[in-house]
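[1] Sharing a model prediction with you, sequence too.
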Amino acid sequence: MLIKQCEFITSAVKRTQYPIDNRPEIAFVGRSNVGKSSIINALTMRKNLAKVGNTPGKTRLINFFLINNEFYLVDLPGYGYAKVSKVERKKWGEIIEEYLTQRENLKKVVLLVDSRHKPTEDDILMLNWIRHYGYNVTVVATKIDKLTKNELRKNESIIRETLKIDKEELYFFSSTTRVDREKLVDNLFDDVLETVE
C-alpha cells in the first residue's frame, strides 16, 4: 500500500468529539515510552505528523489522522507512565476504554511493545483486553535498532512467550532505520482497506 496523503484531523477525549464520517479506523496503543509517535511518523513518512516528545506521556488525547482519504490511523494515549498522578492515569484509562469499547469504526488494534524489554503486566492486560473485545490485533516490537541480532532473537522468544502470540502476529520495526517499512505498512493496513471496498 502506498501512503500518498496523511493529515491530522482532530483530537478527542470523548465519543462526541470523534469523526462522524464512518471511515474504518486502526488504533495504535502502547506504553508511554514505546515510541508510538515515532512509528506513526515513520510509517507515514511524515516527520512531524504525530508530535514526538522527550517526556513519556505526551499524548493525552485521542488523535485521528486521515490516511489517503480512506481510513483513520488513531493514536491513543500511552499507558503505564508512573510519573503522573493516579487521577490522571485513571482519566487516560477511561479515555482509552471508552474508545475501544464503543467505537464501531475500529477494525484493528496495533499493540506496540519495546523490543528491548519483556512485555509488562500492562502490555499483557491490554492485549488480553483487546482480544476479549474481539478486535483484530497485531503486535509490533519497536526500537530494534538498539539491539544486536542475538539480543533480538532472544527477545523475540521472550515477547512471544510472555504475550502468548504466534510468530505471524509479531513484527519488529525501527523508526530510525525504517527497514521493511513498506512490508509493515502492507501488513497493518491492507486488510483495513478491504473493509472500504
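    Great, that's in hand. Numbers count the residues shown, from 1 in each chain.
[2] CA only for contacts and neighbour counts going forward, please
    Fine.
[3] Tell me the buried residues in the strand ranked longest in the chain?
    Ranked by residue count, the top strand of the chain under DSSP state E comes out as strand 106-114. Within strand 106-114, the residues that count as buried by 16 or more other Cα atoms under 10 Å are 106-114.
[4] Run through who's touching the longest helix along the chain.
    Using DSSP state H, we find that the single longest helix of the chain is helix 86-102. Applying Cα atoms under 8 Å, 6 or more residues apart in numbering, the contact partners of helix 86-102 are 13-15, 60-62, 76-77, 79-81, 106, 133.
[5] got the angle between it and strand 106-114?
    140 degrees (axes from the mean of the first three to the mean of the last three Cα atoms, to 10 degrees).
[6] Against that first model, consider the following:
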Amino acid sequence: MIDFSRANFLVSAQRFNQCPADSGAEVAFAGRSNAGKSSALNTISGVRSLARTSKTPGRTQLINFFALDDERRLVDLPGYGFAKVPERVKQEWQRELTLYLEKRQALRGLILLMDIRHPLKEYDRQLLDWCQSSKLPVHILLTKADKLSRGAGGGILQKLRHQLNKDYPNSTVQLFSSLNKQGVEEAREHIANWLGAPTK
C-alpha cells in the first residue's frame, strides 16, 4: 500500500551522478516552467510544503527526490521552457534531465504537467517523442483546470486525448487542479500502478 502522506524529502541532485542509488521504483514529474509542478506534488502527496513553490518560473533547479517508503520515490525534475535563467544554465539543466531520463533504471513512468491553457508546446512534444521512442509511459496532468469552465476544460481534454491516441499512444491525460483538488485520486492511481502498489 502507498501512503502518499508519508512522502518526505530525500535528497537533491545538481548532476545525474549525484542521484541516490538506482534501485526500487520512482515516478518523475516534468513540465514547462510555471506549469504547476511543485504545487501538484504537494497536492498529490497531501504534504503542503513537500516541494517548494514559487511564482518565479524555473525555481526548481535541481533533481529533487522524495521518498514514499524504502523502495519507492517521487522525483521533481527541473522545469523547462521560459525560465528566466541564463542560457548556459538552461543547457546544463537539459543535459542532466536527458541523462536522468535515458539512464535511470528505477524510472517507471513520467507525470507530464501542462497548463490547460497552453497544452502541447514544442518542449512538451519533444519530451513525448522521447518517451514514445523509449516506451516510457506518460500520464499528462492538464493543470490549472479551475481557470476554465467545465465545458471548456472538457473540450480541451477530449481534443488532446484524440491527438495523443494518434501520435503518442503510450500517453494518457486528465484534468487537474491543485486549487480545488480536482483529479488527485486519478493521478494517485496512475502513480501507484507504476510503482507496483495500490494506494492507501
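    That came in fine, so what should we check first? Quantities reported herein were computed from a predicted structural model and do not represent experimental measurements.
[7] Against the second structure, what's the mean shift for the longest helix of the first structure, could you check?
    Helix 86-102 of the first structure, aligned to the second structure and superposed, deviates on average by 0.9 Å (mean Cα distance after the TM-score superposition for the first structure).
[8] Assign the residue positioned nearest the centre of the second structure to helix, strand or coil.
    Nearest to the geometric centre of the second structure sits Phe29, at 2.0 Å (Cα atoms, centre = their mean). Here Phe29 of the second structure is strand, with the state taken from DSSP: H, G, I helix; E, B strand; the rest coil.
[9] what's the distance between it and Ala40 of the second structure?
    9 Å (Cα to Cα, to the nearest Å).
[10] same deal with Asp146 of the second structure?
    Relative to Ala40 of the second structure, and taking Cα to Cα, Asp146 of the second structure is found at 13 Å.
[11] neighbour-wise, which of the two wins?
    Ala40 (25 against 17; other Cα atoms under 10 Å).
[12] Contact partners for that one?
    177-178.
[13] Could you verify that it is part of a helix?
    Yes: per three-state DSSP, Ala40 of the second structure lies within a helix segment.
[14] any idea what it aligns with in the first structure?
    Ala40 of the second structure maps onto Ile39 in the first structure, with residues paired by TM-score structural alignment.
[15] before we move on, the earlier item: for the buried residues of strand 106-114 of the first structure, which one is nearest Thr55 of the first structure?
    Proximity of the buried residues of strand 106-114 of the first structure to Thr55 of the first structure (Cα to Cα) peaks at Asp114, which lies at 16.1 Å.
[16] Secondary structure element for Val84 of the first structure, which one?
    Under the criterion of DSSP states H and E, Val84 of the first structure resides outside all helices and strands.
[17] Which secondary structure state is assigned to the residue of the second structure most remote from its centre?
    Distance from the centre of the second structure peaks at Gly151, with 25.1 Å (Cα atoms, centre = their mean). Secondary structure for Gly151 of the second structure, judged by three-state DSSP, is helix.
[18] Which stretches in the second structure count as strands?
    According to DSSP E, the strands that the second structure contains are 8-13, 25-31, 63-67, 72-76, 107-115, 138-143, 171-175.
[19] tell me the average deviation of the second one from the first structure after fitting.
    Superposing on the first structure and averaging over aligned pairs (mean Cα distance after the TM-score superposition for the first structure), strand 25-31 of the second structure comes out at 0.6 Å.
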